[in-house]
Structures are given as structure tokens and as C-alpha cells.
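> Build me a model from this:
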Amino acid sequence: MMTTTTTTTTLTTLTTATRGTARRATRTVARVARPTFARATAVGGASRTRTTRARRGGAVVTRADALAPPAVFDAACAASEKKSAQAPTTTLTLGFAAGALIGLGALLMTCVGGASPALAANNPGLSAFVKGAIGLPAGLTMVILTGAELFTGNVFVMLSGALNGVANERQVARSWALSYAGNFAGSVFMAYMAYTAMTAASPAASAAAVGIATAKASLPFVAAFTKGVLCNWLVCLAVWGTMATTSVAGKILAIFWPITMFVALGFEHSVANMFLIPHGMLLGANVSWAQMMTGNIIPVTLGNIVGAAVFVAGVHWLAYGKK
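Below you'll find the predicted structure:
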């Protein structure tokens, strides 16, 4: 009897020990398999990037949430090299798509933010934010996610490559000319489509479109140029942000704040204006094509080029490029 009791006690003890060992082993495996977050110092700067580490198949895999700034500049140069080898018809086609998509964003801004006169009268600050947040961020998001060719971003990318020695002057000029021509055609096409579809047929939306076109075509040259500089500084920083991440959500967030900022502050974007002014003209704005070009498109385009060249491509080449 004593022997049986001893044997039973021994078995119980062994079972309990085995279960404890199994639980500890399970916890150990869970800790190894669970992703852990570490802070990694970004190359070439004091900023820090959060990374995710996890074991996959016995190896540790590290995934950064965003590229460090020098790596983003390298990515822009690589994109410049790729665009330099792109067929002219491809650049022109993608330019047309970008102009149409930016036009859609500008149309949304007009029909929602612009067509809210009571909000503009009672709360002009909020009205400006609504116009900035609803419309052009959506347009640029579609451009980035589809790979369309937007002239204003192209200036930053191609100049980065030229400054770093991976693109020559002829390639830069060709890419600029084709993307610009494609953007113009796509924007005017979308203006005509929006007019034909009577998208801004309501009195408030029609008045907004006419008012926007008239105001833009009436800007003094220096004001239009300066607004163009400030605008494309922000637009190219949005493009920079989208290059820093492979996440769709990250790209959308990188686009939202700079684009909302430039619209809310009243800066000028040449490609958006290629839609906004013709659209207003179709709806009755007393603006001629000559007034559109000399009063807005030409000075704004020049300002957009300077903003991208000096404050994005130039500044970051001095900081991170080959000297």
C-alpha cells in the first residue's frame, strides 16, 4: 500500500514538473516570435526611425517604417535615372493622366470647399482649411499611387538626378516638356468633361468656379511667381514624403498636410490652374486664354520650378548628394 502511494505521488510530481516546463517553453517561443520594436538612428542625421524586428524562418528581419533622408534623396536620383530612359510616349501619356487626376481633385475642391459661401463668410479660416483638405490631396494621392507624371514633382526628381550626375540637361528638358504638355492636355480635357457633365451646375459651385478663375488670372506677376515658389516647395516635400515610405497609408499621410497647407494658404499650382481657369472660363468667367497664360500660368510655372529646384532638389543635394 505504501509503495502504491509513493508511486502515485512521484507520478504526480513528474506530471506537474512537465507541465511547468511546457508552459515556460511556450512563453519563450512566444517571446521569440513576437515582433519587437527598436529605435534605430537614421543615417546622416539625428532623426530616429522605428523599426520592426521579427524572426522568420530562423532569421531576424528588420523593416523600417520610413527611409532616412539621405536614402530618400538617393531614391529620387534613381527615379530620375528611370525617367530619363522612359519612352516619350509613356511620359506624355502619364502626364495626361496626372493632369486629369489633379483636375478631378481641383473640381472636388471647387464643388465642396469653394461652393460653401456661408462658411466662407462666417468662418473664413475653416473655409480655407476645408478647401485645402478636400480636393487636391485626393488628386495627388491618385497621381502617386498610379505612377502618373506630374510636372511639378518631375522638376524636383529630374533636377536631383541632374545635380547628382545620373541625368543630363537634354534628358531633364525632354522630361519637363513632355510632362508639362501632358499635364496641360489632361487638365483642359478634364475641365471640358466637368463642364459637359454639369458637375458645377449649381449656382454656388458655378459662382465658385468663375470666381476662382477670375481671381487667379488677375494676380500681379510677382505675387503669382512667389505663390508658385511656396506652393511647389510644399508639393515636392509631399512627393519626398511619399518616397520615404512603401505604405499606402504612409503615402496618403505624407501628401495630406503639405497639400492642405498650400491650398489653405492660397499658394499657386500651375497644373491645378490648368484645370481651374479653363473650367471657370467655360462657366462664364471673363478671362481670355492670353490672360490665363500671362496672368497666371507662366509666372506660376516659373515659381514652381524655382521652388522645386532651390528648396527641395538643391537643398537636399547640398546636404546628401555627391559633391
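
> can we go C-alpha only for contacts and neighbour counts from here?
Will do.

> which residue ranges form the helices in the stretch 1-150 of the chain?
2-33, 69-84, 88-109, 117-122, 124-133, 136-146 (DSSP state H, counting those that start in this stretch).

> Just put those in JSON lines and tack on mean neighbour count.
Below are the helices of the stretch 1-150 of the chain laid out as JSON lines (neighbours: other Cα atoms under 10 Å):
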{"stretch": "helix 2-33", "mean neighbour count": "11"}
{"stretch": "helix 69-84", "mean neighbour count": "21"}
{"stretch": "helix 88-109", "mean neighbour count": "25"}
{"stretch": "helix 117-122", "mean neighbour count": "13"}
{"stretch": "helix 124-133", "mean neighbour count": "19"}
{"stretch": "helix 136-146", "mean neighbour count": "21"}
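
> Make a markdown table from the ones you listed and add distance to A319 to it.
Output for these, formatted as a markdown table (distance: least, Cα to Cα, whole Å):
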| stretch | distance to A319 |
| --- | --- |
| helix 2-33 | 39 |
| helix 69-84 | 8 |
| helix 88-109 | 29 |
| helix 117-122 | 42 |
| helix 124-133 | 31 |
| helix 136-146 | 25 |
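
> just so I know, which of the ones you listed lies nearest V315?
helix 69-84 (10.5 Å; Cα to Cα).

> can you tell which of the helices of the stretch 1-150 of the chain is closest to E169?
Short answer: helix 69-84, nearest of the helices of the stretch 1-150 of the chain by Cα to Cα, at 10.2 Å.

> Another sequence for comparison is provided below:
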Amino acid sequence: MSYVQPQDFVTKMIDAGEAKVFMSTRDTLIRAFMAGAILALAAAFAVTINVQTGQPLAGAILFPVGFCLLYLMGFDLLTGVFTLVPLALIDKRPGVTLGGVLRNWGLVFTGNFAGALIVALMMAITFTFGFSVEPNEVGQKIGHIGEGRTLGYAEHGAAGMLTLFIRGVLCNWMVSTGVVAAMMSTSVSGKVIGMWMPIMLFFYMGFEHSIVNMFLFPSGLMLGGNFSIMDYLIWNEIPTVIGNLVGGLSFVGLTLYVTHGRTGAKRAAPSGRIIDPAGVPAE
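Presented below is the predicted three-dimensional model:
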């Protein structure tokens, strides 16, 4: 599968983060819009599979098709730039500033939300024949998802908020692992296999993904879900965004950067030889 060594793909991670900081506003917004739209379609696809088959695992197995497509086309999700872009700042790449990082995050958030919202409207129209009839079975399911993953957390107060945050952390731990896994191979098949596994895991486990939720909850509101915009923002989107940031940057970006990008000094073996991490004596 044309495997790329960790020290090499970590360099690719930093290079990608740097490139995103300096990308034009137009390109950043277009790529983010398309990423949000494609991921929203994949979410609608997965929910449809779950409803029609009654097998959540089937939806989870097939959901990653959207993630793989958007990544291979070079589009950007907020969850991915949370992990990659700060590495360029930490690595002190010339011209990369905190302001540049925040600018990228803001533009990608805006583009992702716009793309997901457009698809939410389109899917709501298809579920209701242009809002002329009650939502079909899939539309009703999406409305109930919105209720359970806003008011359901609110019922538990602080414990619900903590659970929501941790699910956001766990989500981007897996999603960002998928982003990085695509850099572990130079072949399309290797990239797809690498991405597929962690994305399938996050979706089946019900972790909270800020961009997927940008589709599920606005569409849920359009389809008659019994929750409000403030319920969505306070009891899902905002804590999920923060959890996604912490999960991706802490458990993927920084850990890989520290151990492979800035590897610690090797210890000397008793014989005086230097052993590399793979257990092979250094030259």
C-alpha cells in the first residue's frame, strides 16, 4: 500500500497545516463548503440505511464513503484543520501566526456550516415533498436524533455537558486519525483503507462530530424536531466544537508531532551502541 513512515507523514502534516494557513479566502471557503456538503450527504445516506435496514452497523460501515471522497478531492473539514493547522505554528513555520490559525478555523467553520445547511434544506425538501406533507420515516428519525442529542444531554445537567464534551473529544481523536491515516500511503486504496477504519468507529459509537451535527440538527428543526436553535447551540454544537478541538489536537496532532516530529534523544545500549526505535542498531 506504499506505506509512509511516521516521521515522514508527520512532516506532511505540518506542511499541510502551513499550506492551509496561507490559502486564499476564496479557496478556503469553497473547499470547506464542499466538505460540509459532502459529509452532510453521507450522514443522510447513513441515517437512511439505518432506518431502512434496522442495522446501525450497516450505516456506520458505509458512512465513511463521504469522508473518503471529500478528502481525496482536497476539501477541508473543521475537525481536520483543528489538528493540522496548529502544528505549523508550533513548528514555527515562517509567517504562521495565531491570527492566521484562527482565521483558517473561522473560514472553515463558516464554509462547513454553509455546505451542511444547504444539504439540510435540500434533504428536508426531499423528505417532505417541498414541505407539502409530513416528513417520511427517515425525516422523522432525523428530527428525533436532534431531540435526543440536545434535550437528552440537558436532562442530565453538568453530567450531560461533560458527556457531550467527551464524545466530541473521542470523535475527533478518531476523525483526525483518519485524516492522518490518509497520509500514511501514497496509493488511493491505501488512503481509503486508512481513513475508513477510524471513521466507521466514530460513527457507530455515536460520538459527536461538529460538521455532521451542522446537518443533523438544522434539518431536524426543519422537519419538526422538538428542540430550539439555542438547545442545538448550547447543548450540542458549541461543546462539540470545543471537544473536537481538544481531541484532535491533543490525541493526534501533538502526540504525533512530539514523538515523531521532535523525537527525544535515543538511549545508549549497554554495549555502547545506539539502538533506534525499531530495534535495529544505528550505524
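
> just to revisit the earlier point, of the helices of the stretch 1-150 of structure 1, which is nearest T41 of structure 1?
Checking these against T41 of structure 1 by Cα to Cα gives helix 69-84 as the closest, at 11.7 Å.

> Next, the angle helix 88-109 makes with that closest one.
Put simply, helix 69-84 of structure 1 runs at 120 degrees to helix 88-109, going by axes from the mean of the first three to the mean of the last three Cα atoms, to 10 degrees.

> Give the aligned range of stretch 143-161 of structure 1 in structure 2.
Under TM-score structural alignment, the counterpart of stretch 143-161 of structure 1 in structure 2 spans residues 70-88.

> Now tell me what touches the matching stretch from outside.
13-18, 20-21, 28, 31-32, 34-36, 38-39, 96, 101, 104-105, 108-109, 112, 172, 175-176, 179, 209-211, 244-245, 248-249, 252-254, 257 (Cα atoms under 8 Å, 6 or more residues apart in numbering).

> Same question for stretch 309-323 of structure 1: list its buried residues.
A309, V310, F311, V312, A313, G314, H316, W317, Y320, G321 (16 or more other Cα atoms under 10 Å).

> Any chance of these in CSV with distance to T199 of structure 1 as columns?
CSV is the format used below for the buried residues of stretch 309-323 of structure 1 (distance: Cα to Cα, whole Å):
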residue, distance to T199 of structure 1
A309, 36
V310, 38
F311, 37
V312, 36
A313, 38
G314, 41
H316, 41
W317, 43
Y320, 46
G321, 46
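
> Dump those residues into CSV; add secondary structure as well.
Output for the buried residues of stretch 309-323 of structure 1, formatted as CSV (DSSP: H, G, I helix; E, B strand; the rest coil):
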residue, secondary structure
A309, helix
V310, helix
F311, helix
V312, helix
A313, helix
G314, helix
H316, helix
W317, helix
Y320, helix
G321, coil
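
> got the contact list for the residue mapped onto A217 of structure 1 from structure 2?
Under the alignment (TM-score structural alignment), A217 of structure 1 maps onto T150 of structure 2. Counting by Cα under 8 Å, 6+ apart, T150 of structure 2 touches F227, D231, Y232, W235, N236.

> Quick one: neighbours of the first one, just the number.
By other Cα atoms under 10 Å, 19 other residues sit near F227 of structure 2.

> That one should be in a strand, yeah?
No - per three-state DSSP, F227 of structure 2 lies outside any strand segment and is coil.

> Not counting residues beside it along the chain, what's closest to it?
Spatial nearest neighbour of F227 of structure 2, excluding adjacent residues (Cα to Cα, 6 or more residues apart in numbering): E147 at 5.8 Å.

> can you check the third one too?
Nearest-residue entry for Y232 of structure 2: T150, 5.9 Å, with adjacent residues in sequence omitted and distances by Cα to Cα, 6+ apart.

> what's the answer for the second one, then?
Leaving aside its chain neighbours, D231 of structure 2 sits nearest to T150 (5.9 Å; criterion: Cα to Cα, 6+ apart).

> what's the spacing between the equivalent of A68 of structure 1 over in structure 2 and I14 of structure 2?
Matched across to structure 2, A68 of structure 1 falls on Q5, judged by TM-score structural alignment. To I14 of structure 2, Q5 of structure 2 is 15 Å away according to Cα to Cα, to the nearest Å.

> before we move on, what about G253 of structure 2?
9 Å.

> picking that back up, list the contacts of the match of A68 of structure 1.
By Cα under 8 Å, 6+ apart, the contact set of Q5 of structure 2 is M184.

> gap between the match of stretch 143-161 of structure 1 and the chain center?
Distance, stretch centre to chain centre, for stretch 70-88 of structure 2: 8 Å (Cα atoms, centre = their mean, to the nearest Å).

> Please identify the buried residues of it?
70-71, 75-88.

> Kindly report the same for stretch 194-204 of structure 1.
A194, Y195, A200, A204.

> which residue sits closest to V241 of structure 2, ignoring its sequence neighbours?
S210 (5.6 Å).

> Distance of the aligned partner of that neighbour in structure 1 relative to G132 of structure 1?
Aligned by TM-score structural alignment, S210 of structure 2 pairs with S270 of structure 1. Distance, S270 of structure 1 to G132 of structure 1, using Cα to Cα: 16 Å.

> now E149 of structure 1
Separation of E149 of structure 1 from G132 of structure 1 (Cα to Cα): 22 Å.

> Please apply the same query to T52 of structure 1.
For T52 of structure 1, the distance to G132 of structure 1 - Cα to Cα - is 34 Å.

> give the contact list for L39 of structure 2.
Contacts of L39 of structure 2 by Cα under 8 Å, 6+ apart are G66, F67, L70, A116, I211, V212.
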